[in-house]
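Student: Need coordinates for the below:
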Amino acid sequence: MMMRLSFSLFFLLFFSAFSYSQPAKPLAMMGDQVITTDDFIMKWETTPQPGRELEGPMTESKEKLLKTMVAEKVLAAYARQLRLDTLYAIRRMIRSMEEISVRDQFFKADIQSKVSVTPAMLAEAEARAHEFRHIRFVFHPDYDSALFLYSRLKLGASFDSLLATRPESAEQPRPMQITFGSLEKPVEDAVYDTPVGGYTRPVRRPEGFFVFRVERIEPTPVVADKEKAIWKRKLDDMVHIREADTYYLEFMKTFFKGKEVATDGRLFRVLNRKLYEKLMPRMKSQTEKKRSPVSLSDGDVAAIERELGPDTLAMNLIKYATAPVKVRDFLWDLQFRGWNVITSDPERFKGEFGSITEIIARDAVLNHEAYRRGYASHPEVVKRLRDFSDYFLAERVKGRVADTIDVSEQEIRAQYEKESLKTADTVLVNAIEIQVEKAEQIPEILEAHRLGRSFSDLFRQYNQNPGLKHPDGETGWFLPSQRGGVGKDLAARRLMEILGPVKTGRYISLIQLIGKKKLGGVKPVEPEPYETVKADMAAKAWDEKFVQRLNGITVREARKQGLTMDLDALKTVKVTAVNMAAFQQMGFGGKVLVVPYTANYDEWYPDWKGKDPAP
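Tutor: Model (predicted):
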């Protein structure tokens, strides 16, 4: 019952695109593609860039980002030459991105365009956002009974004594703290119109009627001047959300009338069983107190495909006359949406799978109408698809290169000899390190941390390197020189600051400094035994070999495509030092990065800048 009160029916963040007074100029050109100052600023301001807040003018970070963007375009063009864009997995990812984008345009046209927010609405939102209200409630499914409870309280009955006799008391071990946007609008209106110690008249909700008591009011934390603009924009977004809710409900009542959509029950049960079998081992390996959501991976989907076979994959799971959804498309779309579960109970799992299946069935109807209206040709959709297609294809090229890399015992030994050169340190550091395989996971982790989740908790959910053994992700105390440039950069951080994302071997790391202590004097690093660090040396040797091979492809293709770059023009581009990841909530549900996030890759540049190879 409490959970139903804590969120509104539909969420939408109206993303306001950055506006720039700087005229757009080309920064790089290759083949038929151009990276402009607008492209660069959007990428810079909406994706995290390691270390940029420490560099003053940030020239180095700006150059790294531009070189990364160039490499992505170059490798994507190469991938198209290899016809990697015809692979099913790539086509399906692009199709899923297109579908969520055309639905967003449909939403904007039929719902968002009708939203009108007045200055009075914004003033009310700001006034409410400055207060925390602590509330409790009594509940009854019948209005007359709820009105009787309200009357008793108004006549002086003890709220505590009354609540103690009722089943909803178990949900309220302490008062619930709310502020603007915490509750649905009718509930919030009733609560904010009630003084401390007062009671609301019965408030109708789908499950019944609530009578709220306002226990106390306290101010919310003061918003810093530098954060006020963002804070006010969020309030504006939330007011828009509520207005959009009204039109959304009206739309849903009328749009789906007469449209018949069904799910094949047998295929649903087969998929439910397969998904449960794939996800439960990972769920059950977690402790009861420290459970994190388990997501469907590419490997899970590929394994289910093999088990089902081509005939079953080609069947229609969702039956809609004009736009059915095949089993194979459904599975990959499920993975694209980031569907996850946090329960090992078979019935609850089935319920959660049923809910996402209903959403995908609903979206099939919306997709059909959005495509019929031609939203796939909308400039926003075309631009997003081009950006994300380039990202998907460039990552596929990197994956193909990675599949060709092996390191020999001799190469590992050579790496060990190189790393064993004596250096000196003045501190020891301790950290929590999260390593993931895909760059697009980084903004999600940073956003979760910004919202209050600890790095240890995030390690348990996201870390993909089984070699990191500590259950909370701690590295243990080590000398910075043992991690090369990464260790040096980490030692320069303040406690609890985050380094990264940085490429570390096969993985991309986010590292939080949690401890630093001075040594008694300058301490030389004695090389550790070879067998102790062999795995680390193998990872470093693999990474160097991978980068060298990828550099060769990138430089060759950049020359073929006639790459030109204007680093002088880049120096004049004005950007902020705020490190953030920006997501866009899409109409009719779903969340995507405003632009794709790519791990920095600029190692190719010195080779490209050097002399052309002899003919």
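
Student: switch to C-alpha atoms for all contacts and neighbour counts from now on
Tutor: Fine.

Student: Need the nearest residue in space to Leu147, chain neighbours excluded.
Tutor: Nearest non-adjacent residue to Leu147, counting by C-alpha to C-alpha, 6 or more residues apart in numbering: Pro202, 6.2 Å away.

Student: Gly208 is in contact with that neighbour, correct?
Tutor: No - with contacts defined as C-alpha atoms under 8 Å, Pro202 does not count as touching Gly208, sitting 9.2 Å away.

Student: what sits in contact with each of those two?
Tutor: Shared contacts of Pro202 and Gly208, defined by C-alpha atoms under 8 Å, 6 or more residues apart in numbering, comprise Tyr143.

Student: Return the distance of the closest residue to Leu279 other than its chain neighbours relative to Arg413.
Tutor: Nearest residue to Leu279, sequence neighbours excluded (C-alpha to C-alpha, 6+ apart): Val294, at 6.7 Å. When distances are taken as C-alpha to C-alpha, to the nearest Å, Val294 and Arg413 turn out to be 38 Å apart.

Student: between those two, who's got more neighbours?
Tutor: Counted by other C-alpha atoms under 10 Å, Val294 and Arg413 do not tie: Val294 has more neighbours, with 19 against 16.

Student: and the more buried one, what is it in contact with?
Tutor: Residues counted as contacts of Val294 (C-alpha under 8 Å, 6+ apart) are Leu279, Arg282, Met283, Asn340, Val341, Ile342, Gln461.

Student: which residue is nearest the centroid of this protein?
Tutor: Central residue check for the chain by C-alpha atoms, centre = their mean: the C-alpha nearest the mean position is that of Glu444, 3.1 Å away.

Student: Who are the contact partners of that residue?
Tutor: Listed by C-alpha under 8 Å, 6+ apart, the contact partners of Glu444 are Ala581.

Student: Could you also give me the structure for this second sequence? I'd like to compare it with the first:
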Amino acid sequence: MKKVFLFCSLIMLCPVLLRAQSNDEVLAKAGDKTVTKEEFLERFEMTPWPRAPKKVTPEDLKKDFLYTLAAEKLWAAKAHEMGLDTSKAIKMAFSSLEKMYVRDALWQVEIKQKTVIPESEEAKGYLRTRFAYKTDYLISGSEEAIKQMYDSLRSGSSFDTMLKKNGSKGPDTLTVSYGMMEEAVEDEIYNLMVGQYTPPVFTPNGWCIFRLRDIVELRQNPKDQEKVAQLVKKITNERATARVYQQFFRNFFSSQKVTVDSKIFKKLADNLVRLAKEKKDTDSIPDSSSITLQPPDILRLEEAFSPEVLKTNFVQFEKNPVSLKQFIEEFAMEGFSTLAPEARGVYSIFNRVVRKYIENEMLTREAFKRGLQNLPEVKKSLDMWKDNYLSQLLRSTFKDSSDVSEAEALQYYHKMQQGSTGSASVKIVEVLTDSLEVAEKVLDAIKKDTDIHELARMYSKREDAKRTGGETDFFSVNEGEIGHIAANMAIGDIYGPLKLPEGYSIFKVIGKKEDSTHIDKPFSELKESIKKELSTEKAYNSAVKYTVKLAAEYGLKIDEKALESTQVINIPMFTFRYMGFGGKLPAVPLSAPFFDWVSPWMEYKSDLP
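Tutor: This is a model prediction of the structure:
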């Protein structure tokens, strides 16, 4: 039976706490780094995790996951000792994350804690769920034009006559149910009597005048009461939150004015157009697909300015203005997307980006002024992410230093000819994307049984995905993190998202075979792919050995009794966290399975006197 090692996508606007009480019991300790029961539970229950096709007990799964986290802490401890936490890459990534978390803490204080839902709102919601309002409407993209229509109606013009004239501009009937419109628009419609019409109201589709044609009472099955209650709770909470937010927004931003250097803005926008055109041409991006600039692309903006200009103030806050260099570095962490490399469109998008940056910076400064960065839940989350970042950074140095000689590649080629490499192979279908938003769409579509080949054609950034549907040839299980994970999956299983240097990977295993390689290509054609496979395997084996060394160096201790008593929800889940005031990220850091170091570590310990 197919297993899907993902579960999408819980919306979270509050600190991620799965248990009512904080549980600081330590399950693993390495130097001054620990894995508490609380962190273990959060990450175990919010991380997709492959369940091996062989019989594995729930206790084995818990151990494998804890060993993976323990390895992360070991590598983080070493990275900190080596001073990698002061590197530019970590500082840039961590600064962006810290600002997001302190803004979220400000949201908790100013929005969430002040949001109150009156009982009358819930009562109104329950009443409205019982009825659907059938309407027809006049529509215009112009506020002035819709006001003229309204004046004509009030002067005695026939709604039906005007509807016939207006109908060619789009659909002119709509059945409105509770929660589908903005609250103000819904109020206008639900307050109508049959035959009456609303004043002009703004909707996402344009300016409208709605006329009520009929009210239909909806039959509600008693079995649906819980769904209705959840709907009312969701909508009333969203609307109450929106009212508090709008009030806060007006009060907070109305008295503050921040400008940017207009000449620098224009030059930045012009160069974004240039970079977008280059990206489109280099990656052969079709007109129907968006162009996404990644951090390395955006950092190239610095090349367009002299060192002196990079030091000048671009965002002109009265206190602590933001230099052009700082802005580019922080902008790079967010990425940039446009449908077309046209100046007008890029200017418009970039203008919104800069405006949002200024708003976020103002909120961040307010949060820091209040000391919200010192809240225990903020520090705990940031420490968890920082350990993950540091671990990844140190692990990447092993990948960079695992060179393979031509002699090693040739020796492996001869083993392949003999079918004696000892390496199993897998075949997968993969969707690779840079975007969490796209990853979310893919996960939702997979849950609805959409063919992953079609999803790869639609969303994967791999150049040949449209031709192959994301399907790979057979490759060794020793080839990268995907190979190691796929080795423990059955045919038909799906895993993801897996965070890779090149993006987020979601893949399905469609084939597996043992070492039965038949080689019909010369060494010259296979040399580079063999070197890549051996380099990856060498880096992985080096990482295993290094983890054993670190476990000894930092005196790793695992409390297996405490782990055994830890009750988990054994359902693989991937969860997004939507941050207050905007922003989205995985609810917890994603860690690929890494526990092959445990057996040699156990052997090492048993050999000690």
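
Student: between Pro202 and Gly208 of structure 1, who's got more neighbours?
Tutor: Set side by side, Pro202 of structure 1 and Gly208 show unequal neighbour counts under other C-alpha under 10 Å, the larger going to Pro202 at 24 against 15.

Student: And the more buried one, how far from Lys154 of structure 1?
Tutor: Taking C-alpha to C-alpha as the measure, Pro202 of structure 1 falls 12 Å from Lys154 of structure 1.

Student: again with Asp264 of structure 1
Tutor: For Asp264 of structure 1, the distance to Lys154 of structure 1 - C-alpha to C-alpha - is 54 Å.

Student: element containing the counterpart of Leu585 of structure 2 in structure 1?
Tutor: In structure 1, the position corresponding to Leu585 of structure 2 is occupied by Val592, as judged by TM-score structural alignment. Val592 of structure 1 belongs to strand 591-593 when elements are defined using DSSP states H and E.

Student: Average offset of that strand relative to structure 2?
Tutor: Mean deviation of strand 591-593 of structure 1 relative to structure 2 after superposition (mean C-alpha distance after the TM-score superposition for structure 1): 2.3 Å.

Student: buried sites along that strand?
Tutor: When burial is assessed from 16 or more other C-alpha atoms under 10 Å, strand 591-593 of structure 1 yields the following buried residues: Leu593.

Student: What of stretch 224-238 of structure 1?
Tutor: Burial within stretch 224-238 of structure 1, assessed by neighbour count using 16+ other C-alpha under 10 Å, is assigned to Trp231, Leu235, Asp236, Asp237, Met238.

Student: pretty sure Tyr413 of structure 2 contacts Phe523?
Tutor: Yes - proximity of Tyr413 of structure 2 to Phe523 meets the contact threshold set by C-alpha under 8 Å, at 6.8 Å.

Student: Among Asp264 and Lys154 of structure 1, which residue is more densely surrounded?
Tutor: More neighbours surround Lys154 than the other of Asp264 of structure 1 and Lys154, with 15 against 12 (other C-alpha under 10 Å).

Student: can you pull out the strands in the stretch 151-300 of structure 2?
Tutor: Remark: strands assigned in the stretch 151-300 of structure 2 by DSSP state E, counting those that start in this stretch are 173-176, 201-203, 206-217, 259-260, 291-293.

Student: List the buried residues for the second one?
Tutor: Buried residues in strand 201-203 of structure 2, counting neighbours by 16+ other C-alpha under 10 Å, are found at Val201, Phe202.

Student: Ok, the third one next?
Tutor: With burial defined by 16+ other C-alpha under 10 Å, the residues of strand 206-217 of structure 2 counted as buried are Trp207, Cys208, Ile209, Phe210, Arg211, Leu212, Arg213, Ile215.

Student: Let me know the outermost residue of structure 1.
Tutor: Here the farthest residue from the centre of structure 1, with distances given as C-alpha atoms, centre = their mean, is Leu155 at 50.7 Å.

Student: measure it to Val573 of structure 1 for me?
Tutor: Distance, Leu155 of structure 1 to Val573 of structure 1, by C-alpha to C-alpha: 67 Å.

Student: How about Gly56 of structure 1?
Tutor: Taking C-alpha to C-alpha, one finds Gly56 of structure 1 at 14 Å from Val573 of structure 1.

Student: higher neighbour count, the two?
Tutor: Neighbours around Gly56 of structure 1 and Val573, counted as other C-alpha under 10 Å, are more numerous at Val573. The numbers are 17 against 9.

Student: How is the more buried one assigned, secondary-structure-wise?
Tutor: coil (DSSP: H, G, I helix; E, B strand; the rest coil).

Student: What separation do you get for it and Phe132 of structure 1?
Tutor: Counting by C-alpha to C-alpha, the gap between Val573 of structure 1 and Phe132 of structure 1 amounts to 42 Å.

Student: Also Lys422 of structure 1?
Tutor: As for Lys422 of structure 1, its distance to Phe132 of structure 1 is 57 Å (criterion: C-alpha to C-alpha).

Student: Of those two, which one has the most company?
Tutor: Neighbour tally, Lys422 of structure 1 and Phe132, criterion other C-alpha under 10 Å: the higher count belongs to Phe132, 18 against 12.

Student: which ones are touching Asp607 of structure 1?
Tutor: Residues in contact with Asp607 of structure 1 (C-alpha under 8 Å, 6+ apart) are Asn551, Val555.

Student: at 7 Å what do you get?
Tutor: In this structure, Asp607 of structure 1 makes contact with Val555, judged by C-alpha atoms under 7 Å, 6 or more residues apart in numbering.

Student: what residue of structure 2 matches up with it?
Tutor: With TM-score structural alignment as the criterion, Asp607 of structure 1 matches Pro600.

Student: and that match, which of the three is it?
Tutor: Here Pro600 of structure 2 takes the helix state, with states given by three-state DSSP.

Student: show me what contacts the residue nearest to Ile428 of structure 2 when sequence neighbours are not counted?
Tutor: Nearest non-adjacent residue to Ile428 of structure 2, counting by C-alpha to C-alpha, 6+ apart: Val509, 4.5 Å away. By C-alpha under 7 Å, 6+ apart, the contact list for Val509 of structure 2 reads Lys427, Ile428, Val429, Ala486, Ala490, Ile491, Gly492, Asp493, Ile494.

Student: Just say helix, strand or coil for Val509 of structure 2.
Tutor: Secondary structure, three-state DSSP: Val509 of structure 2 is strand.

Student: Can you give me the distance of it to Ser529 of structure 2?
Tutor: The separation that Val509 of structure 2 has from Ser529 of structure 2, given C-alpha to C-alpha, amounts to 21 Å.

Student: cool, Glu59 of structure 2 as well?
Tutor: 38 Å.
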